[in-house]
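In: Let me see the structure of the following:
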Amino acid sequence: MSSQISIGLGNWGPPNPVRFYPRGPAYVITSFAYDTLVWKDSKGVIPWLAVKWVKLNDTAWVFYLRKGLTWSDGEPLTAEDVAFSYNYLKESKWAWKDMSVLKRAVALNETTVLIELNRPFPLFVEEYATTVFVIPKRVWSSKPSLSVSSGPYVLKSYSPGSGYVFVKNPRFWGPEPLFDQLVIPSMQFTSPQALASAFISGKVDAITLMGKAWRLIKVIESRKPNAIIKKGPMYWVLFLGFNLNKYPFDVKEFRKAVSLALDLKQLVLRSVGSFEGALPGVPGYVPPYSAFYNKNVGVHEYSPKEAVQLMEKLGIRDSDGDGCVELNGRKWRPLLVTSKSWVTEALIVKEMLERVGICVNVKTVAGTKQLDWIVKNGAFDMEINGHGATGNNPFALTWIFKAFGTPWFNEKYEKLMRKLTSAKNLEEAEEIAKEAQGIIADEVPRIALYYPYQFLVSDGKAHWFFTYNGIDGGIPLPYNKLALLKPIR
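Out: So this is what the prediction gives:
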């Protein structure tokens, strides 16, 4: 009898190792079928396709592959495939990682690959070798296909309507997969309630709830007493972002006025219901539970009076007495966009901003993809959105202000980020990240509203866990493929 496990991740598009949708869930789904040179467990980096690696100098690494590696169709997986993968992703301008750091990758023999960098990057193993998917050269150099991979599972079928079906890879080089099938149904998980219902009814074997969904834990425990529940930091932030290409959002004093108008503690209590589910945002953007949180940056300041004063200095004031400030002498109703998931937060933010005369119109869309599209096309003034990789990886500070929302550029910050990418070790990187938080707090490129905790809810079929510093370079989801494999004895 075949065994199956199902997880409630929803539909994130095809699990394409080159062009997956650039969000954490899509990467995790793709990782079930595709491997990397090294991987991570709950403690740190572990050997994966490569059993050993050596740093030759500041810009060169050699990786030694396991012997006898094969693709799911039985063909050998060699160093040629690894070299091709790195070079191909660089040429393709991979959206997930900045591959400009790579100079070239060269196969030295069947099981040895040399990777050379354009600049020193001491944590290349942790940041790239754990992340870059290895793809078969003979497939992707001619007719790209998702039918051949090396991971514990192989994609059997995918459609936006039904979701993903992965089957056990009989030629997987590592520990035997525990299940014959891995199913990720394309259910419309439009609400935490829908996720909880899917788990209670047995449609899925594991779900992740976040932030304000903490109230549902009691419901699940009463309906499924044997459910396994784990709480952990999510390294995820709900933020208020600005269209930095438009006035007055391109002026930091105005952004500071918006920040001063928001009572973030009240926002958490009213939207999440308790600090049990989330922590209020801080000026430096990095959450207080992070190993490199800079406590000297201080806490969020709430002062509507100062907010009004800052706007007055910019000439943004309510001249006609209707309770709303004008912009350039004209009525102004900036557009705040968000998804249905964050409509409560958007309405609370709207109420708080109106107290200082910023009268916004709120527009909601169905989900993250639609919201990302609107923001990418600049059809907004402010947005409420969220992303991971916040606080578990100092190097994320080099890209999170460009990958999400309107890209933010600041000369002083960019100079510091170049210094960060050349850090000699993690300790140095974390110190630079602490310094960066001071610039973020001063410039306010966006406002951290709150940091939700996450709750893993499982029936125990698989022993899901929280990966050290997150899957890849910081994805907080607990769905590490190691949990789908028999333990190594």
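
In: Only C-alpha atoms from now on, for both contacts and neighbour counts.
Out: Fine.

In: What ranges does the stretch 301-450 of the chain have for its strands?
Out: With DSSP state E, counting those that start in this stretch as the criterion, the stretch 301-450 of the chain has strands at 326-327, 330-331, 335-339, 361-365, 382-387, 446-458.

In: Other residues contacting the fourth one?
Out: Residues from elsewhere that reach strand 361-365, judged by C-alpha atoms under 8 Å, 6 or more residues apart in numbering: 333-340, 343, 346-347, 350, 371.

In: quick one more, to check against the first:
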Amino acid sequence: MVLSRRMFLKACGCAAGALGAGALVGCGSDGAAGSAAAGADGASPAAGVGVGPDGESQVVITMTPSSEPAAGFDPLVNWGAGEHVHEPLIQSTLIATDNNLAFVNDLATDYGCSDDGLTWTFHIRDDVKFTDGVPLTAEDVAFTINGIVNGQAAEADLSMVREARAVDAVTCEIAMERPNNALLYTLAVVGIVPAHGYGEDYGEHPIGSGRYMLEQWDRGQQVILRANPDYYGEKPLMDRVVVLFMEEDASLAAASAGTVDVAYTSAALAGAVPAGYTLLNCASVDSRGISLPCNPAGTDVVVEGDMVYMGGNDVTSDIAVRRALNLGIDRAAMIEHVLAGFGRAAYSVGDGMPWSSAAMEVETDVAAAEALLDEAGWARGDGGMRSRDGVPCAFDLYYAANDSTRQALAYDFADQCAALGIAVTPKGASWDDIYVRQYADPVLWGWGSNSPVELYELTYSTGWGNYAQYMNETVDANLEAAQAARTVEESYPFYQAAQWDAASGTGVAPEGAATWVWLANVDHLYFEREGLAVAEQKPHPHGHGWSLVNNIDRWSWS
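Out: Next up, the predicted model:
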């Protein structure tokens, strides 16, 4: 089977490896928040919670080491878009999304699409300047989009675009390779860069027109953003933002010492709320799920025409096993055991989104799961484990070895499977090792975004995330119809039908192909200093990082 993908290895649905512990640098002598980072000139900042070195309002936040953008703040690589999507802050976007995930204008004053879906036209503001004083025009918009379309390192998915062109200073047209309304979701996180000021070192010295400017970047330690005084929109309430990159235990230590204002944490540590802080719980669509190869062992997968991966699994290729796994797993118990209740059951990638399908939901029914296995000939033997025709009902489950939450989920899943008579062996490994096995063995992945793009890619026959290798013409037709719909809203029924089409009895729902067993949506947890007002959050996508600060300009101190 041939799987064609534009880009995959570096943009997989998995957390990147940790880069090593970050450090609090230039701490003030009193250890107060607002004193956690040195000023850009190296001088110690003024003491005081929420106060920066020049007396401005400031907030200090911890993020995972993997949140630091390796290529810097360059939208033509992966800043804002890619695996972990978020608003780029330093750059403006054509459009954005509000807390209800509805599209709103940023640079655009209006936009529309031709009747055939092949040309989008955006009219943009004429009062926007980059931080170097040069006006932003449609030429910059076209330069950015074409740079991503033609860029080898770009992680933003604009593969549906042929080219962008500036009609005049305030009008940009985007010519499409095919109709695809999902373009809007990507444009909502693509920061516009200056055609005149873009070069090899742009990521380290970004010029933008967004709410914030890069003041300082100490690699492996911190990033400091300062409000753009010439921003065309509503003036940011938070003048200065300090982001410290550190491991989870260091994040807890920083909050315990009172040197940060918002510190990320996990369910395992959420009970240890430091004095002076409260627990901020942000709902997410950050899903953990296990891909289930649908073809028998020996079904190799070819990527981009020349990369051959081993594919297929003789146990999970039995649809009865896949359906039994979906029925027999008690997600609520797993969330209680592993996440201390900080999560909710997952049934798909994007639960609760407008394009999700109720058909993906399944009630735990161990008896029904056992009956499916019995009927399929997977009989229990000595020790209670099942086999059929001499083949054990057993498989390896791969997970990222550096992720303690995935490890715990994998072992809890294995324990529940053992009760069904299925022997699951969790195997922690590096992502390089996992990629080799991704089509042959079940893998515990992390996915989830505020767009239906991942649903498409994990489900479409040649999608870059179709690890299960399930291919169905009806599913593909519904996904194609969804992207070709005239409006985003009109696409929802087609996405739902791709998950389960009652008329044809096809889809990836648990009663259908059951290509995944989804486990949990993980809450994003933070220790929040009392007195800080964090603005209302959108549902967080996959990744415990920059999505928190999408609206940092609306945060304030009381």
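
In: Return the most buried member of the strands of the stretch 301-450 of structure 1.
Out: strand 446-458 (a mean of 26; mean count of other C-alpha atoms under 10 Å).

In: What residues does the residue minimising distance to the centre of structure 1 make contact with?
Out: Central residue of structure 1 (C-alpha atoms, centre = their mean): residue 388, 3.3 Å from the mean position. Neighbouring residues of residue 388 of structure 1 by C-alpha under 8 Å, 6+ apart: 24, 234, 235, 236, 237, 474, 475, 476.

In: Okay, and which of those residues map to strands?
Out: If you go by DSSP state E, these have residue 237 in strands.

In: Output the contacts of residue 388 of structure 1 in a markdown table, with distance to residue 324 of structure 1 appended to each entry.
Out: Below are the contacts of residue 388 of structure 1 laid out as a markdown table (distance: C-alpha to C-alpha, whole Å):
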| residue | distance to residue 324 of structure 1 |
| --- | --- |
| 24 | 39 |
| 234 | 37 |
| 235 | 36 |
| 236 | 33 |
| 237 | 29 |
| 474 | 41 |
| 475 | 40 |
| 476 | 40 |
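
In: coming back round to it: and the strands of the stretch 301-450 of structure 1 as a markdown table, adding distance to residue 269 of structure 1?
Out: Below are the strands of the stretch 301-450 of structure 1 laid out as a markdown table (distance: least, C-alpha to C-alpha, whole Å):
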| stretch | distance to residue 269 of structure 1 |
| --- | --- |
| strand 326-327 | 31 |
| strand 330-331 | 32 |
| strand 335-339 | 20 |
| strand 361-365 | 21 |
| strand 382-387 | 17 |
| strand 446-458 | 11 |
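
In: what's the closest of the ones you listed to residue 257 of structure 1?
Out: Judged by C-alpha to C-alpha, the one of those that comes nearest to residue 257 of structure 1 is strand 446-458, at 11.2 Å.

In: any idea how far the equivalent of residue 99 of structure 1 over in structure 2 lies from residue 289 of structure 2?
Out: In structure 2, the residue paired with residue 99 of structure 1 according to TM-score structural alignment is residue 158. Residue 158 of structure 2 sits 26 Å away from residue 289 of structure 2, going by C-alpha to C-alpha, to the nearest Å.

In: what does residue 267 of structure 2 give?
Out: Counting by C-alpha to C-alpha, the gap from residue 267 of structure 2 to residue 289 of structure 2 is 18 Å.

In: more neighbours, these two?
Out: residue 289 (25 against 20; other C-alpha atoms under 10 Å).
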